[in-house]
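Enquirer: Kindly return the folded structure for what I paste below:
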Amino acid sequence: MILARVGRALRSHDWFTALIELVLLVIGIFFGFQLDRWNDERLDRESADEYRVQLISDLKVERSDITSLIEYHETVRDYAEVALAAWDKQPLADPGDLVVALYQASNVLPFTSARGAYDALAANGLIDLIGDPALRSRLASYYGQATNRVFEEEKRYRREVRGVMPIDVQRRVLDNCVVLSTDTSISESLSSNCDLDLDPDYLAAVLESIKRHPNLRNYLREGVSRDSIFIYLMTAKLAFIDKLLEELQSI
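Expert: Here you go, the predicted structure:
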């Protein structure tokens, strides 16, 4: 419509009218683009806020998982400290309990980060809409941490003790001393009270066989140190999550 009026004004040499119509055309196009831009920005802000809510949910899930993981590895470390007594001249625990402790000290649970919302924000170019630069920097630092990769290598103790412990004993420990849960996800806990229901003399012989492994006690100590470092790092990770949650929820 405007272009037609501009054309008529030019043909009639009505330069003023043509100029006015042309200005109105440019203004209309400008505002049309601006409205589209404002609408796109509004949609981006809405999407970013939805991701922010999901990010909070992911961090809460991760916090719960890490809390359980710390408790699990504290239990593993406790078993390892009991298992170290197997090399004492007069161990306080009986052979059956020591065999259980030796096996449980080899356990490990992997850590998997719940980072779907953060990765989606980054992939869709919306991360700059989350909080201020300081918060975005902390988020990038948190999700860029390689805490989980530090412990990807298998414990030497785990490999060695499971190589020397008889399979029937390992099965009894799994059947009687490990509790699997599938309530919200597959998880594992270690029972403090379990009976292998095996002959005491057989368990004493198994224990003596395990103790003869030349480096097992050193590997076990190494495992205790590794679990302690893991617990320390994960506890620090919890504090980091709490700070992030506080900032994200205040936006």
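
Enquirer: contacts, neighbours, all on C-alpha from now
Expert: Will do.

Enquirer: Helices along this structure, start to end?
Expert: All helices of the chain, identified by DSSP state H, fall at 2-11, 15-83, 95-104, 116-123, 133-144, 147-150, 156-164, 167-177, 200-211, 216-250.

Enquirer: Pick the most buried one from these.
Expert: Highest mean neighbour count of those: helix 95-104, a mean of 24 (counted as mean count of other C-alpha atoms under 10 Å).

Enquirer: For stretch 3-10, give me every contacting residue.
Expert: For stretch 3-10, the surrounding residues in contact (C-alpha atoms under 8 Å, 6 or more residues apart in numbering) are 15, 17, 18, 19, 21, 22, 25.

Enquirer: how much space between the third one and residue 5?
Expert: To tie it back to what came earlier, the one meant is residue 18. According to C-alpha to C-alpha, to the nearest Å, residue 18 stands 8 Å off from residue 5.

Enquirer: cool, the last one as well?
Expert: Using C-alpha to C-alpha, residue 25 is found at 11 Å from residue 5.

Enquirer: what do you get for residue 41?
Expert: Distance, residue 41 to residue 5, using C-alpha to C-alpha: 34 Å.

Enquirer: ditto for residue 174
Expert: As judged by C-alpha to C-alpha, residue 174 and residue 5 stand 86 Å apart.

Enquirer: now do residue 234
Expert: According to C-alpha to C-alpha, residue 234 and residue 5 sit 71 Å apart.

Enquirer: now swap in residue 204 and tell me
Expert: 104 Å.

Enquirer: same deal with residue 250?
Expert: From residue 250 over to residue 5 (counting by C-alpha to C-alpha), the distance is 54 Å.

Enquirer: Also this sequence, please, to line up against the first:
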Amino acid sequence: MILARISKAIREQNWFAVALEFIIVIAGVVIGFQVTAWNAARVNQAREAAYIERLRDDFVDIETTTRGGIESYTEMFEAADRIMAFIESGEAEPADDAAFRSDLSSILLGTIPPPRSTTFREMESAGQLSLISDPELREMLIEIDALLARYDRVFAFVFTQQDRYGEYLNRYLVYQDTLGESGVPDVPGVSRYDLAAMRADPQFLPAMSTLRRGHGFNVYWLHSVQAEVTTLRAELDERIAE
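Expert: A predicted model of the protein is given here:
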């Protein structure tokens, strides 16, 4: 219809009509592109909001795991400290045998490192990070994922050291394995220990010192992770509340 009107106007040399028809065509195209852009923007905003909700849930879990790791490794660091202090004290028997055996039982326990955000990694692999419209928030996500990846490597190294030096402790311990009410084995507890052999072994205290230092290293790193993760989680909370 429009082409027919333009052809007629050209035959009649009605240049005003020709110009008007071209303006109508161009305006229609522009409006069409604008409507498409608005629709795409609304879709992207909805997708961004959904991703931010999922990211917040991920980082709530990461924050919880990090807090638990700090508590666990702090307890293990303090347990190693008490064991070393008693070994060096020369006292014949610990004042509280049950507490000493509890420290020996816990020194080689560990916890899983805080996970990386599955939502962030999904977005990264799919090339969807640009959906996070705020460049500062996007940069925070990238930096914290890199921090968590670095801690994974730190954790693997410290765990290897713990396994190696734990041999100096385990050779002097006898564990009692028990089943819990559900039939799942409980964490093995130390039932007996050879105090004289611990004190006689010149490698025992250096090995304990290395274990303690590894636990302290984990605490240091996890505090760094927690500070960054808590800041990001609070930022995501604010975005959701807007």
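
Enquirer: Superposed, how do the two chains score by TM?
Expert: After superposition, the two chains reach a TM-score (TM-score structural alignment, normalised by the length of structure 2) of 0.76; 230 aligned residues with a C-alpha RMSD of 3.5 Å.

Enquirer: Skipping its backbone neighbours, what lies nearest the alignment partner in structure 1 of residue 54 of structure 2 in space?
Expert: Counting by TM-score structural alignment, residue 54 of structure 2 lines up with residue 54 in structure 1. Once flanking residues are discounted, residue 54 of structure 1 sits nearest to residue 117: 5.9 Å by C-alpha to C-alpha, 6 or more residues apart in numbering.

Enquirer: now do residue 164 of structure 1
Expert: residue 210 (6.2 Å).

Enquirer: closest one to residue 89 of structure 1 among the helices of structure 1?
Expert: helix 200-211 (11.9 Å; C-alpha to C-alpha).

Enquirer: got a list of contacts for that closest one?
Expert: 86, 87, 95, 96, 98, 99, 161, 164, 165, 166, 217.

Enquirer: Show me the two of the residues you listed that sit farthest apart.
Expert: Largest separation among the contacts of helix 200-211 of structure 1 by C-alpha to C-alpha: 87 and 166, giving 19.0 Å.

Enquirer: What's the match for residue 14 of structure 2 in structure 1?
Expert: When structure 1 is aligned by TM-score structural alignment, residue 14 of structure 2 is paired with residue 14.

Enquirer: What count of nearby residues applies to its match?
Expert: 13 (other C-alpha atoms under 10 Å).

Enquirer: what about it, distance to residue 89 of structure 1?
Expert: From residue 14 of structure 1 across to residue 89 of structure 1, the span is 112 Å (C-alpha to C-alpha).

Enquirer: can you check residue 115 of structure 1 too?
Expert: Going from residue 115 of structure 1 to residue 89 of structure 1 by C-alpha to C-alpha gives 49 Å.

Enquirer: between those two, which one's more packed in?
Expert: The neighbour comparison of residue 115 of structure 1 against residue 89 (other C-alpha under 10 Å) goes to residue 115, with 14 against 7.

Enquirer: who touches the residue mapped onto that one from structure 2 in this structure?
Expert: In structure 2, the residue paired with residue 115 of structure 1 according to TM-score structural alignment is residue 117. Residue 117 of structure 2 sits next to 55, 58, 59, 62, 145 when contact means C-alpha under 8 Å, 6+ apart.

Enquirer: re the thing from before, out of the contacts of helix 200-211 of structure 1, which is nearest to residue 79 of structure 1?
Expert: residue 98 (8.8 Å).

Enquirer: Hmm, that closest one is touching residue 82, no?
Expert: Yes: at 7.1 Å, residue 98 of structure 1 and residue 82 qualify as touching, with contact defined as C-alpha atoms under 8 Å.

Enquirer: Just give me the match in structure 1 for residue 214 of structure 2.
Expert: Alignment note (TM-score structural alignment): residue 214 of structure 2 maps to residue 226 of structure 1.

Enquirer: For its match, give me its contacts.
Expert: Contacts of residue 226 of structure 1 (C-alpha under 8 Å, 6+ apart): none.

Enquirer: what's the first-to-last distance across stretch 107-119 of structure 2?
Expert: Across stretch 107-119 of structure 2, first to last residue, C-alpha to C-alpha, it's 34 Å.

Enquirer: That one: how far from the chain's middle?
Expert: How far stretch 107-119 of structure 2 lies from its chain's middle: 8 Å, per C-alpha atoms, centre = their mean, to the nearest Å.
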